[in-house]
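Student: model this:
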Amino acid sequence: MRRRLRSSLPILIFGLLLALLWEAATRLLAIPHYIIPKLSDVLVSIWDNRQLLGKHFAVTLGESLLGLGISIIFGTLAAICIEGSSLAKKTIYPLIVASQTIPIIALSPIMVMWFGYEIWSKVAVVILFTFFPIAVNTADGFRSADTGIGEVMRSMGARRRDLFFKWKLPSALPGFFTGLKMAATISVGGATLGEWLGGEAGLGMYTKRASSLLRGDAVFSGVLLLSLMGILLFLTAQWLERASLSRRQS
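Tutor: Just a heads-up that it's a prediction; the model follows:
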């Protein structure tokens, strides 16, 4: 615990300095509250609206987790298909890469038209954001498997199933978790974008409404909570990575 506290001390000090700089700059420069509010006003806004913000936080978190979970399932399956079939490698993989040349924000209104203003339009936008890093990084993880280990296992009579579960899959774990950490962070942005385009709840809708009323403190309180959500999802993915890889090494 002490070692973790020591390792976290630099970022805590840096965050405190940024907070003090924010508060001091807004006061000394007399920046209008609708441009950059005082940090103290933002924190007061979070406390005063804690129940409402808690409900919106839960909605956005649910959308992010649901979309991320679906991306994990289908992204991993896509990577397995790419690894197991040369035809899929020549067709599905280029298609996944080409899909990223289309601006996701341009596809978001289509998701709203297809799924309406319910939760599934936001989940679909999250999937658009998170599917690519999981699929591509997992596929790269499969390709990074040591061929020498595979040859030794084949010479010992390992079956295809054994090769996959005892050689390929463990080798793909670092790539999978790299994609998961990226996807966990950007899933919050996908849910927020979906709420901006059409939603009745969530932190994205909360900040949109506050922005139209020029309530800078409310806007920044929503942004801070969205940032906190992204950090928590990243740390969760990082914890899962450490737990899985440490078990693999042991």
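Student: CA only for contacts and neighbour counts going forward, please
Tutor: OK.
Student: any idea how far the residue nearest the centre of the chain lies from G190?
Tutor: Geometric centre of the chain, nearest residue: A184, 2.2 Å, by CA atoms, centre = their mean. As for A184, its distance to G190 is 10 Å (criterion: CA to CA, to the nearest Å).
Student: From the contact counts, what lies against the helix or strand harbouring the residue nearest to the centre of the chain?
Tutor: Element membership for A184 (DSSP states H and E) is helix 169-197. Under the contact definition 3 or more CA pairs under 8 Å, 6 or more residues apart in numbering; DSSP states H and E, helix 169-197 sits against helix 50-84, helix 104-115, helix 119-143, helix 203-212, helix 216-249.
Student: Hey, what's the angle from that helix to helix 119-143? Just curious.
Tutor: Counting by axes from the mean of the first three to the mean of the last three CA atoms, to 10 degrees, helix 169-197 lies at 150 degrees to helix 119-143.
Student: for helix 169-197, which positions count as buried?
Tutor: Across helix 169-197, burial judged by 16 or more other CA atoms under 10 Å covers 169-197.
Student: Test my guess that W22 contacts P37.
Tutor: No: at 9.0 Å, W22 does not count as touching P37 under the criterion of CA atoms under 8 Å.
Student: now the other sequence, so there's something to compare against:
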Amino acid sequence: MTSTDQRKKPATASTGTRARRRRPLRSRIADWVLPLILVVVIVAVWQAMVSFGGVKEYVLPAPGAVVKKMFSDFGTFADQSVPTIIAIFVGFALAIVVALPIAVAMVYSSVVRRAVYPLLIIAQVVPKVAIAPLFIIWFGFGQLPKVLMVALICFFPVVIDSMVGFRAARPESLMLVRSMGASRWQAFWKVRWPWAVPSIFAGVKVGITLAVVGAVVAEFVGADTGLGVLLITARGDMDSLTVFASVAWLTVIGAVLFGVVELLERVLVPRRGGRRSFEASGSL
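Tutor: Next up is the predicted model:
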């Protein structure tokens, strides 16, 4: 190798490093720009339908009117958001607290897995809208039925993705730490838990979006306060503007909660080539 080649090699490596640094930046910009463009197009079509398509205002309010309603009645929407958000947080936390131990038990015990897994499937396929009235009958009105509905609807994706993550640990890594004298508990924390965290967050991200759905479903069936109650009342009054504004508030709440979970994942989870498990998906 000549001296000229030796001088060129570091420059090439440096150029490659700079290129790798620029690519993620462009990718991050695209992640925001492309959805923003799509949203602008949808809003423009929406506005055109109202302005030039002959769609009545009470059928489809203009996007500007919906935004104005959100801010003009900010106090009302904020007050009604509090019980909904409380139910989301408490129910979601309850789902995680219950799901993780069950996932661990199913990984370590085939008897538990064979006994519990079919019940999880049955509980998931039952429509949650059909269960919500029973919660009202059993637990009355208030926050408890909403919390239980949120926990029920969030539970399945969290427990399934957690189980998949715990089972995905490399057997050779487990045998290595056990051969070094580690207990089963130490092997769990050193191998299974780090390996499962990305999959757990995958289930948590699915669950947090379903938590908003669960809270609103419970408020539709029977509740005293909440955005779901406000939405149902507005629907009964044929107030489509308030309906759209309530849906917009729920959308913002769901997006913010998902963003918080996404941020926690980026902070707490080391990147492993983008490996994620999305085997669990919730549905009503």
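Student: Superposing both, give me the TM-score.
Tutor: Here the TM-score for the pair of chains, by TM-score structural alignment, normalised by the length of the first structure, is 0.94; 249 aligned residues with a CA RMSD of 1.8 Å.
Student: What lines up with the residue nearest to the centre of the first structure in the second structure?
Tutor: In the second structure, the residue paired with A184 of the first structure is I208, using TM-score structural alignment.
Student: Can you tell me, leaving aside adjacent residues, what's nearest to that match?
Tutor: Excluding the flanking residues, the one nearest I208 of the second structure by CA to CA, 6 or more residues apart in numbering is F258, at 6.4 Å.
Student: List the contacts of the equivalent of the one you found over in the first structure.
Tutor: Matched across to the first structure, F258 of the second structure falls on F234, judged by TM-score structural alignment. Applying CA atoms under 8 Å, 6 or more residues apart in numbering to F234 of the first structure gives the contacts 181-182, 184-185.
Student: What remains of the residues you listed once you look at the second structure?
Tutor: Shared with the second structure under both residues aligned by TM-score structural alignment, their matches' CA atoms under 8 Å, the contacts from the contacts of F234 of the first structure are 181, 184-185.
Student: Give me the mean deviation of the helix or strand hosting R6 of the first structure from the second structure.
Tutor: Element membership for R6 of the first structure, per DSSP H and E: helix 2-28. Following the fit onto the second structure, the mean deviation recorded for helix 2-28 of the first structure is 2.5 Å by mean CA distance after the TM-score superposition for the first structure.
Student: which helices and strands does that helix pack with?
Tutor: Packing contacts for helix 2-28 of the first structure, counted by 3+ CA pairs under 8 Å, 6+ apart, involve helix 39-48.
Student: according to the alignment, the helix it packs on goes to what range in the second structure?
Tutor: Using TM-score structural alignment, helix 39-48 of the first structure pairs with 63-72 in the second structure.
Student: follow-up on the earlier one: tabulate the kept ones among the contacts of F234 of the first structure (CSV), appending distance to L17 of the first structure.
Tutor: Formatted as CSV, these follow (distance: CA to CA, whole Å):
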residue, distance to L17 of the first structure
K181, 27
A184, 27
T185, 24
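Student: and which of those residues is nearest R209 of the first structure?
Tutor: Set against R209 of the first structure, the nearest of these by CA to CA is T185 (23.7 Å).
Student: which residue sits closest to the closest one in space, ignoring its chain neighbours?
Tutor: Nearest to T185 of the first structure is G230, by CA to CA, 6+ apart, at 4.8 Å.
Student: who touches that neighbour in this structure?
Tutor: 184-188.
Student: residue range for stretch 235-242 of the second structure in the first structure?
Tutor: With TM-score structural alignment as the criterion, stretch 235-242 of the second structure aligns to 211-218.
Student: Can you find the partner of K9 of the second structure in the first structure?
Tutor: For K9 of the second structure, no residue is aligned by TM-score structural alignment.
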